[in-house]
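1. Sequence first, predicted coordinates after that:
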Amino acid sequence: MDPTLFTLKLGWTGMLLGVVSGAIMGLFFHRENWLGGYGSHTRRFLRLGHISFFGIGLLTLFYGFSLAPLGIAEPTARIGAYAFAIALFGMPLTCTLTAFTKSARHLFPIPVAAATVGILITIFS
């Protein structure tokens, strides 16, 4: 698949997953002590995972919109697209795992590094 089309579809998928995950969590927000209360570790990390779908989804969309104007061509464009895919799914997954297993926080460098690769490709290609 063309990297531009791939990243645009991927970015919009992130938006959809952000809406769906927020709607699911929203079913329980009225319970003050849900998952230990608003400030609990579990609830904070689930919220962070939910919002990361939007944030990284936007980065992915911006990448897709930037490929042609910046002249980022194959295979570099594909590497960036895959990097953003890893970040888009890896960050919410790591946040969710960390919400329930604190040692999973050691996985954060994976989606962070992936997003960094995508951003660096955008800047320096």
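-> Yes, it's here.
2. For the rest of this, base every contact and every neighbour count on C-alpha atoms.
-> Noted.
3. helix or strand for residue 23, which one?
-> For residue 23, the element it lies in under DSSP states H and E is helix 3-26.
4. try this one side by side with the last:
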Amino acid sequence: MTEINLYAAWIGMLLGGILGAVQGLFFHKEEWLGGYGSWQRRMMRLGHISFFGIAFINIAFTFTAKSLNIEQEVPLPSALFLIGAIGMPLICYLSAFKKPIRHLFFIPALSIIGGIMSLLWIIYKY
């Protein structure tokens, strides 16, 4: 079950690297996307880094489940971490250009929090 989280982690790192490289082609332009402190540029930076941050969570989850031999017990945290891995960068990039989408940030944030809490509960039970 946790293999999908490992794949998602490495795909997320790849996408984070690619999108970071693309964004890096323009960072030297002071007014690109409204300047360094603009909403668009901040959201794109957050989206780029969220690929890596949530990838590390998915890697830690995978190795935790494997090392504790609880892989069969973790479908809920697995799914929640995948929702976060897809949702957070997606919502960051979309909200960079459509500001009202920022109201959806609670979905990936609560998914990650719920994944951590459910994993801790499973670990606690064992």
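-> Great, that's in hand. Quick caveat: nothing in here was measured; it's all calculated off a predicted structure.
5. TM-score, when you put one on top of the other?
-> Their TM-score after superposition, calculated using TM-score structural alignment, normalised by the length of structure 1, is reported as 0.91; 122 aligned residues with a Cα RMSD of 1.2 Å.
6. still on that earlier bit, after the helix holding residue 23 of structure 1, which helix or strand is next?
-> Scanning the chain past helix 3-26 of structure 1 towards its C-terminal end, the next helix or strand to appear is helix 41-70 (assignment: DSSP H and E).
7. residue range for that following helix in structure 2?
-> Aligning helix 41-70 of structure 1 against structure 2 (TM-score structural alignment) gives residues 39-68.
8. re the thing from before, elements contacting the helix holding residue 23 of structure 1?
-> For helix 3-26 of structure 1, the elements it packs on are helix 41-70, helix 76-100, judged by 3 or more Cα pairs under 8 Å, 6 or more residues apart in numbering; DSSP states H and E.
9. residues of that helix that come out buried?
-> Of all the residues in helix 3-26 of structure 1, those buried under the rule 16 or more other Cα atoms under 10 Å are 3-4, 6-15, 17-19, 21-22, 25.
10. circling back: so which of the helices and strands packed on helix 3-26 of structure 1 is the most surrounded?
-> The highest average neighbour count among the helices and strands packed on helix 3-26 of structure 1, using mean count of other Cα atoms under 10 Å, belongs to helix 76-100 at a mean of 23.
11. Give me the distance between residue 10 of structure 1 and residue 57 of structure 1.
-> 7 Å (Cα to Cα, to the nearest Å).
12. excluding its backbone neighbours, what's nearest the residue most central in space within structure 1?
-> For structure 1, the residue nearest the mean C-alpha position is residue 88 (2.9 Å; Cα atoms, centre = their mean). Closest residue to residue 88 of structure 1 in three dimensions, ignoring its sequence neighbours and counting by Cα to Cα, 6 or more residues apart in numbering: residue 56, at 5.5 Å.
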